[in-house]
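In: Dropping the sequence and predicted coords here.
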Amino acid sequence: MPKNQGNILVVDDDEDILFAANMILSSHFNRVITQTDPNKALEEFLKINFDVVILDMNFQPGDTSGKEGISILKKIKKKYPDTLVIMNTAYGDIKIAVETMKEGASDFVVKPWEHEKFLATTMAVFELSQSRKKVKTLEHRQKLLSTDIDRSFGEMISTAKSMQPILKAMEKVAVTDANVLILGENGTGKELIARNIHNHSERKNEAFIKVDLGAISETLFESELFGHKKGAFTDARENRIGRFEAASGGTLFLDEIGNLSLPLQAKLLTVIQNKQVIPVGANTPVPIDIRLICATNKPIQELAENSSDELNSFRQDLLYRINTVELKLPPLRERKEDISPLLSYYLSVYGKKYDKEYLRIGKETEKSLKRYSWPGNIRELQHAVERAVIMSDGKSLKEADFLLKPVLKSNEQISNLNLEIREKEAIIKAMEKHHGNMTKVAKELGVGRTTLYRRMQKYDL
């Protein structure tokens, strides 16, 4: 019979009782710890998270008041509220044992106990402990999911040739448990791809948990992702599971992973490698079972080669872990064929939402929209259609209803162009200085050789 993955602590001043308890329980539970000193018993919690404590009522010779047992019970319930306690009492102390139920004890057993009764009581309380943990996990998972309930993630809409290899790869990888890295500019649909992979996977009936790593501060990173124990820091008023544990069995989507600092990358790598997390303030690791999908709008391959700059680099060993399969989404300006079906889709969605299902987009307006570069990609198109539907007074949407950004180069584009000119000049000067020795050129410019070759290709050097 397989053992339950539970930790049991038995506290009693009678060595014979401890020996008997260990004999009965050790064949049913993963770990059974016995302790004669109640104060030392509390120290055991610093090493192990106990599911159930079996606690004696009296520890001093001749004492039948139960005060010491109740005192230890209160300390356990205050500091470790998720641990359930069974009071171990002599026959004459049953009345006091019943009183301990009001102080938080889950049950009691009477000495001398029958082996079957003792085991049955312990098993029942352990199962109650596991049920409560599952409820807490589900409650926290629901909180994490609640922000997504009213959001519409739409459908995968694409007829563009450049998207077909991506969609085929997505279908192939979805049925596996492989880690996926999705690359692309903001607004290209990286989260939508991640959700579609999850929805076509074996984990589709479990949770899809999204974490925006760009919005989590370094100080809260471990607490948010790995969870924390009550009292681990000032605002830790209760035990809380992290996003990894909440997603266990399902999919964890780490958005903007390229924003992580090197120290946080190291912590993330450890969790992915070991498949377990240690909540802040805890000592016992919690096993996790997740499918990992990551996304970023940054040139992560270049960051992985750029180890000389700590602020703009990415660990290669972490990159190898997260990109078993890599999907790179093209921007909307490179998939013009998708503009018309996307316009039709969002016009249908917002036409129904705002009771304007009669609205249409004229041919000339559609031509103008297809000429536009859509720097904000699909997200910009979606918001433009919603605003146009809201503000329109006629039966047909005009180009003016969309309030598109001017096609002229913005200050940011001009600035980027100037940077590219300066970068090209710097490469040329370095090549002349080192007579074409690419190792020395790359070292002077502070980039990897692969990155240097990409830049040279970009500038036709």
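Out: Good, I have the coordinates.
In: When you work out contacts or count neighbours from here on, use the C-alpha atoms and nothing else.
Out: OK.
In: thought residue 34 was touching residue 22?
Out: Yes. With contact defined as CA atoms under 8 Å, residue 34 reaches residue 22; the gap is 7.4 Å.
In: count of residues packed around residue 259?
Out: Neighbour count for residue 259, taken as other CA atoms under 10 Å: 21.
In: mind listing what it touches?
Out: Going by CA atoms under 8 Å, 6 or more residues apart in numbering, residue 259 touches 213-214.
In: go on, residue 355?
Out: Counting by CA under 8 Å, 6+ apart, residue 355 has no contacts.
In: Residue 372 now?
Out: Each residue near residue 372 by CA under 8 Å, 6+ apart is listed here: 333, 407.
In: do residue 255 as well
Out: Contacts of residue 255 by CA under 8 Å, 6+ apart are 191, 210-214, 294-296.
In: Inside helices: which ones of those?
Out: Using DSSP state H, the members of these that fall in helices are residue 191.
In: from the contacts of residue 255, which single one is nearest residue 368?
Out: Nearest to residue 368 out of the contacts of residue 255 is residue 191 (CA to CA; 28.0 Å).
In: And for the closest one, the neighbour number?
Out: For residue 191, the neighbour count with other CA under 10 Å is 19.
In: Please tell me how far it sits from residue 146.
Out: 17 Å (CA to CA, to the nearest Å).
In: Residue 338 against residue 161, yeah?
Out: No. Counting by CA under 8 Å, residue 161 is not a contact partner of residue 338; they are 9.7 Å apart.
In: neighbour count winner among these two?
Out: Comparing residue 338 with residue 161 by neighbour count (other CA under 10 Å), the higher total belongs to residue 338, at 19 against 12.
In: got the contact list for the residue nearest to the more buried one when sequence neighbours are not counted?
Out: Residue nearest to residue 338 in three dimensions, not counting chain neighbours: residue 158, with 5.5 Å by CA to CA, 6 or more residues apart in numbering. Residue 158 sits next to 337-338, 341 when contact means CA under 8 Å, 6+ apart.
In: next, the one to line up against it:
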Amino acid sequence: MKNILLVEDDLTYSRIVKTFLEKNGFTVQTAIKVKEAQQLFSNSKFDLIIADFRLPDGTGMELLQWSKSNYPQTQVILITHYSDIRIAIKAMKLGAFEYITKPINPDELLATVKESLSTQIPQVFSPEVAPDTSSSAQNSISKSSYVVGGSAEADKLEKHIQLVAPTDLSVLVLGETGTGKEFISRRIHDLSARKDGPFIAIDCGALPKELAGSELFGHVKGAFTGALDNKTGHFEMANGGTIFLDEIGNLGYEVQVQLLRAIQERTIRKIGGNKEIQIDVRIIAATNDNLISLAGDGSFREDLYHRLNEFTLSAIPLRNRKEDLEDFADQFLEESNERLGKIVKGFSPEVWEIFLGYDWPGNLRELRNIIKRAVLLTSGSYVEKESLPVDLYEPLSSNSGMRGSNQSFSGTTDLPSPKDYKSHWVEQEKELIQKVLMDTKFNKSKTARILNMDRKTLYSKMEKYGLD
């Protein structure tokens, strides 16, 4: 029997969800705080964590990052409101299996739980075990997943991809979170002479800082505590193919130096080793940061930026390519039908009207998740409005916590009590930082200027509130 840890500070809500999961054959333990959840791991093994994003002593994001560093085989599902949609999507990039929004639909919760527990996680961060980055689990974007689109913006992007793909130029892909930067990078690889070689996708933001060099370049036995054997790094695994470095701005300075040397010399040296290893790898990097600004304040090497930026592509936000919405929706509908064993044919006119009127802050990732959820909840041939999250067409209701007990678990809002002034102030500061980050598309330099604080202070507060 699978063991689930439910972390939710609304006790009534927690009891309802716990009872529901236990009736469906799961063992459930509960916690109300991040620290309490961490302590439970000392005595129990959990297959899955279901955590609310907002908790009294931290966030579900903090718990996610902790669990991925200490218990990488434990899946994580994040519960969130739609006001936290960008954060939820970032959580998936950091290793969360899925996010589900309040109010929780029981069918959606049960299907997501079962799917998460049937999915194996490649052990990426263990020092003594090399990750199987060539597996389908690690490289989740298949060749058939790419949608060109028919808009003028999509046509321009495709022409640039066709132009640069046959070359061996390093490419920098810019764009907001969820705009499909990995899809674009995989498209470049598939159209290049390296298409039969490996395509290794790495999220630099998810690499533990102390192990980033080892993950990318490998290490020799005994190089550091826990290095029980020789390890092959991602660059060596990608030999003859392409390596995709997402969130490149998150790499530490020391690793940036190693990366620059690898690009210039076409060789790598394992951590603790003294042997030069020849590599033949094309590098595609992606970011939603302003690397020029990061270079200006010394947190990103300018010479590395120029090495990576031999050719630039810009991923298009979904709100700016509504003409392509139908192409993406049809693709995601087909994927969801196959994944869930359904035969939903399409979307009602009312749903299309909602889709076209929504600004999609989470871009393609949000659209894919919405469609998968809607297909799950659809019993007829077409997706109807009732299968969509209410926040798509009633944005002001995102913090209501209610949607009718016959359709979903009802719960109270999880905002801090106004009586606790300090807690209330902290929550206001966190929400302000989060809002400015969203408005600046997570441009940290611009965010710091708007908030009138230095970057070091901003980074500290982002880490404190689980927004990094």
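Out: Everything's here; your move. Predicted model only: the values in this text are computed from it and were never measured.
In: Now the TM-score, please.
Out: Comparison of the two superposed chains (TM-score structural alignment, normalised by the length of the first structure) gives a TM-score of 0.56, and 285 aligned residues with a CA RMSD of 3.1 Å.
In: quick one on the thing from earlier: after alignment, which residue of the second structure pairs with the residue nearest to residue 338 of the first structure?
Out: Residue 158 of the first structure maps onto residue 149 in the second structure, with residues paired by TM-score structural alignment.
In: Hmm, residue 371 and residue 332 of the second structure touching each other?
Out: Yes. Counting by CA under 8 Å, residue 371 is a contact partner of residue 332 of the second structure at 6.6 Å.
In: Counting neighbours, go ahead and name the busier of these two.
Out: residue 371 (24 against 21).
In: Tell me which residue of the first structure lines up with that one.
Out: Checking TM-score structural alignment: residue 371 of the second structure goes with residue 385.
In: Next up, the contacts around that match.
Out: Taking CA under 8 Å, 6+ apart, we find residue 385 of the first structure in contact with 343, 346-347, 350, 402.
In: Considering those, which possesses the most neighbours?
Out: When neighbours are counted by other CA under 10 Å, residue 347 leads the contacts of residue 385 of the first structure with 24 neighbours.
In: returning to what we had before: from the contacts of residue 385 of the first structure, which is closest to residue 271 of the first structure?
Out: residue 346 (39.8 Å).
In: Report the secondary structure state of the aligned residue in the second structure for that closest one.
Out: With TM-score structural alignment defining the correspondence, residue 346 of the first structure maps onto residue 332 in the second structure. Per DSSP: H, G, I helix; E, B strand; the rest coil, the local secondary structure of residue 332 of the second structure is helix.
In: Just the buried residues of stretch 258-268 of the second structure, please?
Out: 258-260, 262-263, 267-268 (16 or more other CA atoms under 10 Å).
In: From these, pick the one nearest residue 248 of the second structure.
Out: residue 259 (10.6 Å).
In: The closest one sits in which helix or strand?
Out: helix 253-265 (DSSP states H and E).
In: Tell me roughly how far the next helix or strand after that helix lies from the first structure on average.
Out: Counting by DSSP H and E, the next helix or strand C-terminal to helix 253-265 of the second structure is strand 267-268. Compared with the first structure after the fit, strand 267-268 of the second structure shows a mean deviation of 0.8 Å (mean CA distance after the TM-score superposition for the first structure).
In: what's the distance between strand 267-268 of the second structure and the middle of its chain?
Out: 29 Å (CA atoms, centre = their mean, to the nearest Å).
In: Quick one: the residues in the first structure that the helix or strand following that strand pairs up with.
Out: Scanning forward in sequence from strand 267-268 of the second structure, with DSSP H and E defining helices and strands, the next element found is strand 277-278. Strand 277-278 of the second structure corresponds to residues 286-287 of the first structure when matched by TM-score structural alignment.
In: Mean deviation, that stretch versus the second structure?
Out: Compared with the second structure after fitting, stretch 286-287 of the first structure deviates on average by 1.0 Å (mean CA distance after the TM-score superposition for the first structure).
In: Quick one: distance of that stretch to the chain centre.
Out: 14 Å.
In: One more: stretch 239-249 of the second structure?
Out: 16 Å.
In: what do you get for stretch 430-445 of the first structure?
Out: Relative to its chain's centre, stretch 430-445 of the first structure lies at 42 Å (CA atoms, centre = their mean).
In: tell me how far the ends of that stretch are from each other?
Out: Using CA to CA, the two ends of stretch 430-445 of the first structure sit 8 Å apart.
In: just to revisit the earlier point, what span of the first structure lines up against the helix holding residue 259 of the second structure?
Out: Using TM-score structural alignment, the residues of the first structure aligned to helix 253-265 of the second structure are 262-274.
In: and the gap between the match of residue 158 of the first structure and residue 243 of the second structure?
Out: Residue 149 of the second structure sits 25 Å away from residue 243 of the second structure, going by CA to CA.
In: Also residue 361 of the second structure?
Out: Separation of residue 361 of the second structure from residue 243 of the second structure (CA to CA): 28 Å.
In: of these two, who's got more company?
Out: Per other CA under 10 Å, whichever of residue 361 of the second structure and residue 243 has more neighbours is residue 243, with 26 against 20.
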